[in-house]
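> got a predicted structure plus its sequence, pasted below:
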Amino acid sequence: MIHKVVVAGVGMIPFTKPGASEPYHVMGEKATRQALADARVDFGAVHQAYIGYVYGDSTCGHRALYPVGMSGMPIVNVNNNCSTGSSALFLARQAVESGAADCVLALGFEQMAAGAIKAQFEDRPTPFEEFDRATAELVGHPELPLAIRYFGGAGKAHMDKYGTRLDTFAHIRAKASRHAANNPLALFRKEVSVEEVMNAPAVWPGVMTRLMACPPTCGAAAAVICSEAFAKKHGIDTRVWIRAQAMTTDFPSTFESHDMMRVVGFDMTRDAAEKVYKQAGIGPQDVNVVELHDCFAQNELITYEALGLCPEGGAEKFVLDGDNTYGGKVVTNPSGGLLSKGHPLGATGLAQCYELTHQLRGTAEQRQVPGARLALKHNLGLGGACVVTLYEAA
């Protein structure tokens, strides 16, 4: 029997710069307590917990939850790179949907260091060996940080293939800042213009400026999910539920296509999205609001096409026509996205869940997308995994 999965409660703390946050376990505890309070359930009612983080020692999830309660329930620590938060939610959803547990917590947090992401263990092979090899062949520029080479290289591939202009990515970043201005939990709330984005220091001349990249961020977010029967028994809000969800990992085309857009997950995203649309019996044109993985403005543009929000090669027109914001076809990243809200790796997928739950409840205040009923979430981690989730307002 497949059980309907309700998003009972969500919690999120304001995202901050590295060095300005509380310790990871304090952030995690606060987000958990918020989600429990929002769901109006006691910690003792939670049957399992899946806790996501990337930078931390083993069982950091336990350290964050023990101050909330020590019930003896199963706690699983999850690490799937930047898709960690949604991977935790994926496991939690499976547990509820299958009937293995009635009420489950998904929590994500990250206490990051300043500067570019780098390997933490340099005495063993990196999991990115094949990605680095493909990037070296297709992109070069060994002097640049790897993440910039990955996603800048993907953006350049789109520019070369379709004639996409650099200022189109600047339009995406400016849009993110306008949205974040209405989000009190976002790291950067100052609006920036297309001109300011273009005039920011170039991290890769002709390909990317500094403002086109998301910042390292600290933060935490959580969700309590449960079966519909459990929700009704305990008087829990059943307005938002997970209608469909899919996780994909890399295909041979990631490397065999010799295409940087595929290296950074285009095919994972497309396949996961197609599975979700098929499960739900809808198409991308039916979606009202999207939170997608805009770690770089370049990746947001590529993801429009991978999710089917516009045709392949049509992303520039989609952006310049304003179809990615309020008044257009679909509002993307009303939270400000990773570019403005911030990207604490383990928390990102659950912060997206927080935003979309409020959108579907109609409680997103100044960010509210009018009439939002179907919300799509996309969370990507290289190495690699992609999770696409469709939420629905009952």
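Yes, it's here. Numbers count the residues shown, from 1 in each chain.
> could you use CA atoms for every contact and neighbour count after this?
Will do.
> tell me the secondary structure at V76.
At V76 the chain is in strand, as set by DSSP: H, G, I helix; E, B strand; the rest coil.
> typo on my end, M247
Three-state call for M247 (three-state DSSP): strand.
> which element is D123 on?
D123 belongs to no helix or strand when assigned by DSSP states H and E.
> can you get me a residue count around it?
Using other C-alpha atoms under 10 Å, the number of residues around D123 comes to 7.
> do you know how far it is from N81?
In this view, D123 and N81 are 19 Å apart by C-alpha to C-alpha, to the nearest Å.
> so what's E300 up against?
I172, L292, H293, D294 (C-alpha atoms under 8 Å, 6 or more residues apart in numbering).
> please repeat the previous calculation with a cut-off of 6 Å.
For E300, the contact set (C-alpha atoms under 6 Å, 6 or more residues apart in numbering) comprises D294.
> that one and A306, how far apart?
Counting by C-alpha to C-alpha, the gap from E300 to A306 is 10 Å.
> how about F188?
The spacing between F188 and A306, counted by C-alpha to C-alpha, is 27 Å.
> return the residues in contact with the closest residue to F230 other than its chain neighbours.
Spatial nearest neighbour of F230, excluding adjacent residues (C-alpha to C-alpha, 6 or more residues apart in numbering): D102 at 6.3 Å. Residues in contact with D102 (C-alpha under 6 Å, 6+ apart) are V96, C226, S227.
> ok, now how distant is D102 from C226?
5 Å.
> also M159?
Applying C-alpha to C-alpha to M159 and C226 gives a distance of 44 Å.
> mind checking which of the two has more residues around it?
Taking neighbours as other C-alpha under 10 Å, M159 and C226 compare with C226 leading, 32 against 17.
> double-check the more buried one against C103; I have them as touching.
Yes: C226 is within contact range of C103, at 4.2 Å (criterion: C-alpha atoms under 6 Å).
> give me the number of residues near A157?
18.
> and what of the one 4 residues further on?
Counted with other C-alpha under 10 Å, the burial measure for K161 works out to 10 neighbours.
> that one and E305: what is the separation?
Note on K161: its distance to E305, by C-alpha to C-alpha, is 14 Å.
> which stretches in this structure count as strands?
Taking DSSP state E, the strands of the chain run over residues 5-12, 48-52, 75-78, 103-110, 202-204, 208-209, 219-227, 240-249, 289-291, 331-332, 374-381, 385-393.
> hold the first one in mind and look at this next one:
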Amino acid sequence: MSKALIAGVGMVKFTKPGKSEEYDVLGAQAAIAALKDAGIDYRDVQQAYAGFVFGDTCSGQTALYSVGLTGIPIINVNNACATGSTALFLARQAVESGAIDVALAVGFDQMPSGALASNTSDRKATTARLDQAVASIQGWDDKAMQAAQYFGGAGREYMEKYGASADLFGRVSVKARDHARRNPFAMFTDPLSLEQVMSSPAIFGPLTRLMCCPPTCGGAAVLVVSDSYAKKKGLSNLVEIAGMALTTDTEASFNSGSMINVIGADAARRASAAVYEQAGIAPDDVDLVELHDCFSTNEIISYEALGLCPEGGAEKFVHDGDNTYGGKVVTNPSGGLLSKGHPLGATGLAQITELSWHLRGTAGERQVPNANIALQHNIGLGGACVVSVLKRA
């Protein structure tokens, strides 16, 4: 077994649908940025894993052929919103196993405007089992957006279970914008007040429009190398992937009667427990985290699922400022999916890119002081959850 080290990262600024380059350009630009960051030629890459959700077969080849025609294996990956992290999971596994020394994970998506919708209406939806669970727990509203019913329903359950107010979720959106204003790669950087968030149009349950992430276009890439290759090439600014787990659903997602488990909290608990053990750390050791705040309700639920605060303790965690600079663990210093954007195939790799910059000490204005250990969390309903621990190498 070899250590898997991040040698290079790169991303392109996320944009609104209709404002971006074509998907292949987004992927190529991200890959080139990661290669340049590492100081490695594409001819050294032995395998590539390309993640996308909106695209046709072999979109990865289309993106990477403009980077180089080297004949390497290019594996296309689609694992819902956890696609980019899944591509990295495979790249890291290939390097750690000793099969290869250099692997590239690239993710991109050129998303359409509007709410997410399936483009395969002629067959069973991949979320059919989850939809049945939702219907049995809270009923189904044919007029409401699917994802909003999931995450809005989970937020409503959280409020009922712990006596929290909807303002708790609004504060997450305010914090996200405050962090994003220092991130040149974020889509939305104008500050928000709690009043603006709470008075924006109602979506479902406690969710308002400003508690929901936008459809986004973008690309990100991560270059993974073995420790022997890094020593041979004299590479610096390395970040170690100290732990990484990919979990899928168990009966808890479907039969527990809990919307919180439907949206992946149980999967996140299992994945985070596995990576803490792999990395030999505890949640209290984490300095910063990029977690999957597709809706602000999910950030609150994820604090607890990842062990960053006790069950039912998220309200105190937020009110004490423990989720931001000067607190216990800086959460989504990039602005998160809420403000940076969420191009599905690129999201997980953009999270890793952000965390790598902080661990290197190169995150500029938003740098988390003394960042040594970082946590990443990326979920996709249908379903997959990836959690990673990164350490300063």
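It's in. Treat the numbers as computed from the prediction; the structure is a model and nothing was measured.
> how about the helices in the stretch 51-200 of the second structure?
Using DSSP state H, counting those that start in this stretch, the helices of the stretch 51-200 of the second structure run over residues 59-64, 83-96, 128-138, 146-162, 167-180, 194-199.
> report the buried residues of the third one.
Put plainly, it is helix 128-138 of the second structure. Buried residues in helix 128-138 of the second structure, counted by 16 or more other C-alpha atoms under 10 Å: L130, D131, A133, V134, I137, Q138.
> just to revisit the earlier point, so which of the helices of the stretch 51-200 of the second structure gets nearest G313 of the second structure?
For G313 of the second structure, the closest of the helices of the stretch 51-200 of the second structure is helix 146-162, at 8.7 Å, according to C-alpha to C-alpha.
> in the closest one, which residues are buried?
So, applying 16+ other C-alpha under 10 Å, buried residues of helix 146-162 of the second structure: 146-159.
> and G280 of the second structure, how many neighbours does it have?
12.
> again with H358 of the first structure
If we define neighbours as other C-alpha under 10 Å, then H358 of the first structure has 18 of them.
> please name the nearest non-neighbouring residue to it.
Leaving aside its sequence neighbours, H358 of the first structure sits nearest to A364 (C-alpha to C-alpha, 6+ apart; 5.2 Å).
> just to revisit the earlier point, spit out the residues that contact K161 and E305 of the first structure alike.
Here K161 of the first structure and E305 have no joint contacts, going by C-alpha under 6 Å, 6+ apart.
> out of the contacts of D102 of the first structure, the closest to M198 of the first structure would be?
Among the contacts of D102 of the first structure, and counting by C-alpha to C-alpha, the member closest to M198 of the first structure is C226, at 45.4 Å.
> give the contact list for that closest one.
Neighbour list for C226 of the first structure: V5, V6, D102, C103 [criterion: C-alpha under 6 Å, 6+ apart].
> alignment lookup: it to the second structure.
If you follow C226 of the first structure across to the second structure using TM-score structural alignment, you land on V225.
> same check, this time on A186 of the first structure
Matched across to the second structure, A186 of the first structure falls on A186, judged by TM-score structural alignment.
> and that match, how far is that from Y42 of the second structure?
Counting by C-alpha to C-alpha, the separation of A186 of the second structure from Y42 of the second structure is 27 Å.
> more neighbours, those two?
Neighbours were counted for A186 of the second structure and for Y42 using other C-alpha under 10 Å; A186 has more, 23 against 18.
> which ones are touching the more buried one?
By C-alpha under 6 Å, 6+ apart, the contact set of A186 of the second structure is A180, K340.
> what about 7 Å?
Neighbouring residues of A186 of the second structure by C-alpha atoms under 7 Å, 6 or more residues apart in numbering: K13, F14, A180, G335, S339, K340, G341.
> picking that back up, what residues are shared contacts of C226 and C103 of the first structure?
Residues touching both C226 of the first structure and C103 (C-alpha under 7 Å, 6+ apart) are V96.
> V67 of the second structure touches A28, doesn't it?
Yes: counting by C-alpha atoms under 7 Å, V67 of the second structure touches A28, with 6.1 Å between them.
> out of these two, which sits in the more crowded spot?
Neighbours were counted for V67 of the second structure and for A28 using other C-alpha under 10 Å; A28 has more, 26 against 17.
> counterpart of the more buried one in the first structure?
Under the alignment (TM-score structural alignment), A28 of the second structure maps onto E29 of the first structure.
> can you give me every residue that contacts its match?
A64, L65, V68.
> could you dump the residues you listed into JSON lines with distance to T168 of the first structure added?
Below are the contacts of E29 of the first structure laid out as JSON lines (distance: C-alpha to C-alpha, whole Å):
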{"residue": "A64", "distance to T168 of the first structure": "41"}
{"residue": "L65", "distance to T168 of the first structure": "43"}
{"residue": "V68", "distance to T168 of the first structure": "46"}
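> returning to that earlier point: what is the nearest of the buried residues of helix 128-138 of the second structure to T57 of the second structure?
L130 (26.0 Å).
> ok, now how distant is the residue of the first structure positioned farthest from its centre from E97 of the first structure?
The outermost residue of the first structure relative to its centre, with distances by C-alpha atoms, centre = their mean, is K233 at 31.4 Å. Plainly put, K233 of the first structure is 17 Å away from E97 of the first structure if you go by C-alpha to C-alpha.
> do Y391 of the first structure as well
14 Å.
> what's the answer for R133 of the first structure, then?
Going from R133 of the first structure to E97 of the first structure by C-alpha to C-alpha gives 40 Å.
> can you check V41 of the first structure too?
V41 of the first structure sits 19 Å away from E97 of the first structure, taking C-alpha to C-alpha as the criterion.
> do the same with A231 of the first structure
According to C-alpha to C-alpha, A231 of the first structure and E97 of the first structure sit 13 Å apart.
> and what of L376 of the first structure?
Counting by C-alpha to C-alpha, the separation of L376 of the first structure from E97 of the first structure is 19 Å.
> which one of those two is surrounded by more residues?
Between L376 of the first structure and E97, L376 has the larger neighbour count (other C-alpha under 10 Å), namely 26 against 21.
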